[in-house]
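1. pasting a predicted model and its sequence here:
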Amino acid sequence: MSATRSALPRQALVFLAFGLVQLALDTAIYVGLTAAGLPVATGNVAGRIAGACLGFWLNGRYTFAEGGKTRLQRRHLLRFILAWCALTVMSTYLLASIVTGTSLQISWFAKPLVEAVMAAIGFVVWRQWVYR
């Protein structure tokens, strides 16, 4: 078994742990800003930016580091930004659709579920492309 393959369970577990911290931060900002009257898109992007800043550093420093070597170079950041933008567009669209179809308050409860889907997609993208 290759070193990369054997790292997968550890990476998945650490990614999940860091993701829960990011999710709490992201959701708190989203709920707070939208409850204060900001548009869904603004609240979602602001929350995701806060989570992304924390997540890029944590995942590059710990989750996907190899042999004590971090993955925080410029190329990693550029790939991260591109992937993050795509996931943020999807997340924002889903939350706006939920608000349109139901209510803002329902979107507050749906936010963690939407972000769980984004995290599952993100794990594959981060592991296979961003932090390579």
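-> Yep, it's here.
2. please count neighbours and contacts with C-alpha atoms only from this point.
-> OK.
3. residue 65 contacts residue 76, correct?
-> No. Judged on Cα atoms under 8 Å, residue 65 makes no contact with residue 76 at a distance of 11.8 Å.
4. you'd agree residue 63 is up against residue 9?
-> No. At 10.7 Å, residue 63 does not count as touching residue 9 under the criterion of Cα under 8 Å.
5. settle it for me: which of those two has more neighbours?
-> residue 63 (26 against 10; other Cα atoms under 10 Å).
6. can you get me a residue count around the nearest residue to that one once chain neighbours are set aside?
-> Using Cα to Cα, 6 or more residues apart in numbering and skipping the chain neighbours, the partner closest in space to residue 63 is residue 11 (5.3 Å). Residues lying near residue 11 (other Cα under 10 Å) number 20.
7. following the longest helix seen in the chain, which helix or strand comes up?
-> Across the chain, the longest stretch assigned as helix under DSSP state H is helix 3-35. Per DSSP states H and E, the first helix or strand lying C-terminal to helix 3-35 is helix 40-58.
8. please compare the first structure with the one that follows:
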Amino acid sequence: MDRLSQKTQLQILAFIGVGGAQLLVDAAVFHLLVQWSVPTVPANFTGRLVGACVGFVLNATMTFRSAMQGRMSWQAWRRFWMFWFAMSVISSVLVRSGQALLPADLQDSGALTAVKLGVEATLAAFSFIISRQWVFQT
């Protein structure tokens, strides 16, 4: 990380911390809903929605606060939800595809939650770039 500015390095570390908290909330909600027989796609959207609320507030107030100039703008809020919806569609397609590839005896919520965690981890790097360059810019 030598070539990245100190500000960018700190943002990456904060984004990873916030993302970890967001992912735990998202995965926990997803896991519980799947346990309660909610279909995969609605469970994924619901988990991502709850996690996104946590993530937006934490990223706006901690990770990208200098870009936000100490306040949350409606423009950033609108861009966040547009981006969230697009990423949720991609995530749901990938999680559902992963579920279809699992053998029938492994389609329990534990294996499916592991698929979801892999999908979300893969999308995280792309999410940082878009959040930094578009969502939280004023």
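-> Perfect, I can see it now. Source: prediction; values computed, not measured.
9. tm score of chain vs chain?
-> Once superposed, chain against chain, the TM-score is 0.91 (TM-score structural alignment, normalised by the length of the first structure); 129 aligned residues with a Cα RMSD of 1.7 Å.
10. please tell me how far the residue nearest to residue 63 of the first structure sits from residue 57 of the first structure.
-> 14 Å (Cα to Cα, to the nearest Å).
11. so what's the closest residue to residue 107 of the second structure other than its chain neighbours up against?
-> Nearest non-adjacent residue to residue 107 of the second structure, counting by Cα to Cα, 6+ apart: residue 99, 6.6 Å away. The contact partners of residue 99 of the second structure, by Cα atoms under 8 Å, 6 or more residues apart in numbering, come to 107, 112, 115.
12. any chance of a PyMOL selection covering the buried ones in these?
-> Paste this into PyMOL to select the buried members of the contacts of residue 99 of the second structure, with burial taken from 16 or more other Cα atoms under 10 Å:
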select buried, resi 112+115
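13. and of the contacts of residue 99 of the second structure, the nearest to residue 91 of the second structure?
-> residue 115 (10.5 Å; Cα to Cα).
14. what does the closest one correspond to in the first structure?
-> Counting by TM-score structural alignment, residue 115 of the second structure corresponds to residue 110 in the first structure.
15. for that match, what are its contacts?
-> 95, 98.
16. distance of it relative to residue 25 of the first structure?
-> 15 Å.
17. how about residue 117 of the first structure?
-> 17 Å.
18. and those two? Which one has more around it.
-> The neighbour comparison of residue 117 of the first structure against residue 25 (other Cα under 10 Å) goes to residue 25, with 18 against 12.
19. now the more buried one. Nearest residue, chain neighbours left out?
-> residue 51 (6.2 Å).
20. any figure for the gap between that neighbour and residue 128 of the first structure?
-> Distance from residue 51 of the first structure to residue 128 of the first structure, by Cα to Cα: 20 Å.
21. and if you look at residue 101 of the first structure?
-> 35 Å.
22. ok, residue 111 of the first structure next?
-> Taken as Cα to Cα, the span from residue 111 of the first structure to residue 128 of the first structure is 25 Å.
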